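> predicted model and sequence below, questions to follow.
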Amino acid sequence: MNETLELLLAIGLPTLAAVGVGAAFVARRRGGPTPPTPGRPGDGGRAATAVLDPAAPALAAPTAAAAVEVAPEAEAPAAAPALEVPEPVVGRLARLRGRLAGSGSPLGARLLAVLSRDHLTEDDWDELEETLLLADVGAGPSAELIADLRTAVRVAGVREPAAVRALLREKLIALVDPALDRSLATAPVIGADGLRRPAVLLVVGVNGTGKTTTVGKLARVLVAQGSTVVLGAADTFRAAAAEQLATWGARVGVPTVRSDRDGADPAAVAFDAVRTGRDTGADVVLVDTAGRLQNKAGLMDELGKIIRVITREAPLSEVLLVLDATTGQNGLNQARVFAEVAGVTGIVLTKLDGTAKGGIVIAVQRELGVPVKLIGLGEGPDDLAPFDAAAFVDGLLGD
């Protein structure tokens, strides 16, 4: 009896084991449940499935040699790049004024040359008016200036070069209007709910005026003044715009809110930037927008949407229109449309260095009733400065 039982056990156990293995194999081929992995009770084989998933990264245990090689890198974190220190804003205007004067501005030089002649004929006065018109001063302001100069020369008999320069300086400063408020509204605001919100500055303009570069330079101005800043890359149509803006910000330690894909909704990016500024306690949020032609209704409507979405989170402190000083009358056309759509509060004039078009300052202010608040006079990162009427005219006339 015992011999018979031992014989049955010897034959049966291997057979049962084989059947069990076969059943498991069949179940796996048919998509049935996988038996639990030995040593991991209760996990149902999920760890093994994750490793076999083609979308999951392959996992491998590091070798001892690999551990030795990796350890030193883990102990020595990469050094953060040194942040740039923007140039103080106070010293910029004098330097930029000197650059404008040194470039021999044709506007100031031609005006002084004509006014210094012994006897001014009608042809001379016509030449003066033509010079002003070519400098984009505009017909109205040009006529006013000529009339004032005629009266002063006839009544006071001004002829000496120094007196002529002083007279012309006085009249030009009056046209540029030093009484306009050119300060930037960059102070955080307290809403009706008592919550602190950052000042929001929206930067708009057409293609090619240098908006993104201007936003980057303006961030440096604000950092130099001690403000904390967040950048919003709402130009989602130009592939390099967000990267360019992020590079400007990284140089001075300013974060940039951007979309992870091209063509994203710019209003959503702008909203996220404002919310990030609020949540992090930033002082100012600068929002860059895509360049848009003033005669493209769809693009201008989109700009209106950006403004509506932003103001759900925080009020707009400034809408800055970037204009290329060399565009002349076309720049005025742009300014009119943007002022209607976006409620422009200030002008940033770029490419003013050495230009004969300095009169655009007078024309655009007269047209919109909006002050020029910032000017760009060069390609350097700190070649953006607050506009000052007297310093600008002195630059035009030379020292």
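It's in.
> CA atoms for contacts and neighbours, from now on please.
Will do.
> Ile347 belongs to a strand?
Yes: under DSSP: H, G, I helix; E, B strand; the rest coil, Ile347 sits within a strand.
> point to the residue nearest the middle of the protein.
Centroid check for the chain by Cα atoms, centre = their mean gives Val215 as the closest residue, at 3.2 Å.
> next SSE downstream of whichever strand or helix holds it?
Using DSSP states H and E, Val215 sits in helix 211-224. Sequence order places strand 229-234 as the next helix or strand after helix 211-224, per DSSP H and E.
> in the helix or strand following that following strand, what's buried?
Tracing the chain C-terminally past strand 229-234 and defining elements by DSSP H and E, one meets helix 239-251 next. In terms of neighbour count (16 or more other Cα atoms under 10 Å), helix 239-251 has its buried residues at Ala241, Ala242, Leu245, Ala246, Thr247, Trp248, Gly249, Ala250, Arg251.
> another structure for you, compare them:
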Amino acid sequence: MSFFQKLKESVQQKTETVTQKFMTGLSKTSHNFVSAISDLFSRTNRIDEDLYEELEEILIGADVGVKTTIDLVERLREEVKARKIKEPAELKSLLSEVISEILKRNEQEQHLRLNEDGLTVILFVGVNGVGKTTTIGKLAHRFKNEGKKVILAAGDTFRAGAIEQLETWGQRIGVDVIRHQAGSDPAAVIYDGIHAARSRKADILLCDTAGRLQNKVNLMEELKKVHRVVQRESPGAPHDVLLVLDATTGQNALVQARQFGQAVNVSGIVLTKLDGTAKGGMVIAINHELNLPVKLVGLGEKADDLQDFDSDQFLHALFRDMIEAEEGNS
């Protein structure tokens, strides 16, 4: 059984609705990325340096990143030699297999960390405009539908609009929002959020923070303070520190991730607006270069378009045309 066949079999065992969301959300990336690769492998009759160089250009153009691309192509070279592959067409499945290896390195950490013995505290960080507040609202909606009691803490006190946006989400889905006035100490809001969540016997506290500019030292220091308050008031928390990144920003997202990682112990990535870019290769770069799991991906604007990241679903949606072509030839 080929790798593509195994991939399709794996996806068939999962929810059809989720599969369709990944297919739709990754349609732009799949069209650009796979069409270029298919064209390369079909018009080349041998595996040589020219092929590898052109493949590198395609991968970098899809925001896979320079370092990840070099490592990925080197791994491809090793497998070609080890398996004595001669035909470029055979590289289609092999490339998908090598990418799969990268995506599955952090597979055990891809799920959200929920505290089974009490309150779960999740801290959201990231720059302005990446979709933090919307992500929090969508995740709160999901948890509530699962029967959990959720409270939101409006820790982005720098923008009155951010507080109002979170309150709008709270009203829409029917969850309490802990807030202070604009300009208040964010750590104080999170402090009150933890104590309110405990007194109201909530299961989950989702904490918003200001859209820190990653190059502003003082704001990063304040973020560290918020992190310390959470650790002090709720031992073992935060259970997850999720860095929200905008998939359309490309390699700049990696720069943001490194900066935030120095300020707080980021445990996972939320990649928003994946449906709005043709360069979804960022998912591969994040896993490889940051050694951080992508935990959630935004595949649309609806509340249920925030999905748990699934490497098989991602690869199946990415290489859909190649999978269908292989089926047609078999």
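Looks like it came in fine. From a predicted model like this one, the values you see are computed outputs, not experimental measurements.
> which residues in structure 2 does the helix holding Val215 of structure 1 match up with?
Matched against structure 2 by TM-score structural alignment, helix 211-224 of structure 1 falls on residues 132-145.
> compared with structure 1, how much does that stretch deviate?
Here the mean offset of stretch 132-145 of structure 2 against structure 1 after fitting is 1.3 Å, by mean Cα distance after the TM-score superposition for structure 1.
> in that stretch, what counts as buried?
Lys132, Thr133, Thr134, Thr135, Ile136, Gly137, Lys138, Leu139, Ala140, His141, Arg142, Lys144.
> got JSON lines for those, with distance to Gln5 of structure 2 too?
Below are the buried residues of stretch 132-145 of structure 2 laid out as JSON lines (distance: Cα to Cα, whole Å):
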{"residue": "Lys132", "distance to Gln5 of structure 2": "37"}
{"residue": "Thr133", "distance to Gln5 of structure 2": "39"}
{"residue": "Thr134", "distance to Gln5 of structure 2": "36"}
{"residue": "Thr135", "distance to Gln5 of structure 2": "34"}
{"residue": "Ile136", "distance to Gln5 of structure 2": "36"}
{"residue": "Gly137", "distance to Gln5 of structure 2": "37"}
{"residue": "Lys138", "distance to Gln5 of structure 2": "33"}
{"residue": "Leu139", "distance to Gln5 of structure 2": "33"}
{"residue": "Ala140", "distance to Gln5 of structure 2": "36"}
{"residue": "His141", "distance to Gln5 of structure 2": "35"}
{"residue": "Arg142", "distance to Gln5 of structure 2": "32"}
{"residue": "Lys144", "distance to Gln5 of structure 2": "37"}
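> need the contact list for the residue lying closest to Ile136 of structure 2 once chain neighbours are set aside.
Among residues not flanking Ile136 of structure 2 along the chain, Leu206 sits closest, at 6.7 Å (Cα to Cα, 6 or more residues apart in numbering). Residues in contact with Leu206 of structure 2 (Cα atoms under 8 Å, 6 or more residues apart in numbering) are Val121, Ile122, Leu123, Phe124, Ile136, Ala140, Val150, Ile151, Leu152, Ala153.
> let me have the buried residues of helix 239-251 of structure 1 in CSV, extended by distance to Asp118 of structure 1.
As requested, the buried residues of helix 239-251 of structure 1 are exported to CSV (distance: Cα to Cα, whole Å):
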residue, distance to Asp118 of structure 1
Ala241, 55
Ala242, 58
Leu245, 54
Ala246, 58
Thr247, 56
Trp248, 53
Gly249, 55
Ala250, 58
Arg251, 55
